[in-house]
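Asker: Predicted model, plus sequence, below.
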Amino acid sequence: MATAPFICDVEASEESLRADVSSHQLRHRVCSYSLLQVLVGVLAVLVLALTGGVIWMKFQDCPEEIWHVRFIGTNTTFTAPRTQNYMISGMVDAERDDKKCPHLFKLHHIHDTQINDIRKLNISQKFQNINVVLQEGARLSVQLNCDSKINETSSELRIYSRHCNLS
């Protein structure tokens, strides 16, 4: 007996076909999915797995913010938790006397005894460095080249970890 959506094989004795025998007395009933249903099910699982993989890879490409600072005073530091690529963006603004301060700040990282400048910019200019490689334990430092105070309400530094190689 073939019925949609199942193909069922019903084995019954001659006695079970009599009207006075109940249906629960059927000896054996085997139902199976049709080939089309199996193919559709396998295809659906495959599509879901591929979609999940694509979504997971997309989130891996996105930066993850690991540090956000509002500056306090004239200096702040960040220590890299592991060796990898980072994206650094932000802006430094200072309350300054234009005659005493040439409007520059320096963002550099220190690893062991080496100091490497990442950025040297005018104050109040937004910046973004996409592929900064920091070794584990390296420290980032933002310093002004004068004794002005950093404007805490308009200055910020955001550091994102990158889980992929950027081109």
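Answerer: Now that the structure is in, tell me what you want to look at.
Asker: use CA for all of it now, contacts and neighbours both
Answerer: Will do.
Asker: What are the boundaries of the helices in the protein?
Answerer: Residue ranges of the helices in the chain, as given by DSSP state H, are 35-61.
Asker: Now do the strands in it.
Answerer: 6-11, 28-33, 64-69, 75-79, 84-91, 94-95, 104-111, 114-122, 127-134, 139-144, 149-150, 156-161 (DSSP state E).
Asker: okay, now the one to match up with it:
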Amino acid sequence: MAATAKRPLAASDIEFLGALRDELVTQDSCGNRDPRFWTVVERCEEPCWSEQAEFWALVDDDGDVVGRVDYEIETCDLRCVPSREGRKVVEDTLFLTLRECREHIARNRHNYKCPATYAQTAWRSPQFERLIGILQQIDWESLAERSDDDGR
């Protein structure tokens, strides 16, 4: 595996990190503790017990939902599966800020079924918790000033 090339921390990096810190500490927590991150959730149909069913999905032999009805019916070529509306986390979505997650949804809404932001907590990940703590607590502006002093 090739090593990633190293470079010095640029003034634009420090500016980005300072702005990210400000956003991380002022954004709505959505009732979640740190360290938190956001993902996209979308509507889905999920099988359930018939007592909990909101509708019955008509499923073909390949497992594809081809329709839905309000009550269980007998059919020869389709299975009638009790189902309800649910939400699922969309794979491969992770955002450090609520704003970025909302912007992603606005740009990509056409790829999802009723998308929404969803806050999660990574409290079981000590490395992520430390990283978010560093991003939130470091005085990035003073680091930029020291970098300017060193460059003179």
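Answerer: Ah, there it is. Quantities reported herein were computed from a predicted structural model and do not represent experimental measurements.
Asker: Just give the TM-score of the two.
Answerer: Here the superposed chains carry a TM-score of 0.25, computed using TM-score structural alignment, normalised by the length of structure 2; 65 aligned residues with a C-alpha RMSD of 4.8 Å.
Asker: on that earlier part again, make CSV out of the strands of structure 1 and add distance to residue 52 of structure 1.
Answerer: Output for these, formatted as CSV (distance: least, C-alpha to C-alpha, whole Å):
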stretch, distance to residue 52 of structure 1
strand 6-11, 31
strand 28-33, 27
strand 64-69, 19
strand 75-79, 34
strand 84-91, 25
strand 94-95, 46
strand 104-111, 38
strand 114-122, 37
strand 127-134, 27
strand 139-144, 36
strand 149-150, 45
strand 156-161, 22
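Asker: Of these, which is nearest residue 46 of structure 1?
Answerer: Within the strands of structure 1, the stretch nearest residue 46 of structure 1 is strand 28-33; the backing value is 18.4 Å (C-alpha to C-alpha).
Asker: quick check: angle from that closest one to helix 35-61?
Answerer: Our comparison of strand 28-33 of structure 1 with helix 35-61, counting by axes from the mean of the first three to the mean of the last three C-alpha atoms, to 10 degrees, yields an angle of 50 degrees.
Asker: now the angle from strand 28-33 of structure 1 to strand 6-11?
Answerer: With the same axes, to 10 degrees applied, the angle from strand 28-33 of structure 1 to strand 6-11 works out at 160 degrees.
Asker: same for strand 28-33 of structure 1, what does it pack against?
Answerer: On a contact count with 3 or more C-alpha pairs under 8 Å, 6 or more residues apart in numbering; DSSP states H and E, strand 28-33 of structure 1 meets strand 6-11.
Asker: re earlier: and the strands of structure 1 as CSV, adding mean neighbour count?
Answerer: Converted to CSV, the strands of structure 1 look like this (neighbours: other C-alpha atoms under 10 Å):
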stretch, mean neighbour count
strand 6-11, 14
strand 28-33, 12
strand 64-69, 14
strand 75-79, 15
strand 84-91, 19
strand 94-95, 18
strand 104-111, 19
strand 114-122, 14
strand 127-134, 16
strand 139-144, 20
strand 149-150, 19
strand 156-161, 19
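Asker: So which of those is nearest residue 51 of structure 1?
Answerer: With C-alpha to C-alpha, the closest approach to residue 51 of structure 1 among the strands of structure 1 belongs to strand 64-69: 21.6 Å.
Asker: quick one, the closest one and strand 156-161 angle?
Answerer: 150 degrees.
Asker: Give me the contact list for strand 64-69 of structure 1.
Answerer: Contacts made with strand 64-69 of structure 1 from outside it, assessed by C-alpha atoms under 8 Å, 6 or more residues apart in numbering, are listed as 156, 157, 158, 159, 160, 161, 162.
Asker: And the furthest pair within the residues you listed?
Answerer: Using C-alpha to C-alpha, the pair of those lying farthest apart is 156 and 162, separated by 19.4 Å.
Asker: Strands of structure 2, residue ranges please.
Answerer: When secondary structure is read from DSSP E, structure 2 shows strands at 36-47, 55-59, 65-69, 79-89, 116-121.
Asker: just checking, what packs against the second one?
Answerer: The reference is to strand 55-59 of structure 2. strand 65-69, strand 79-89.
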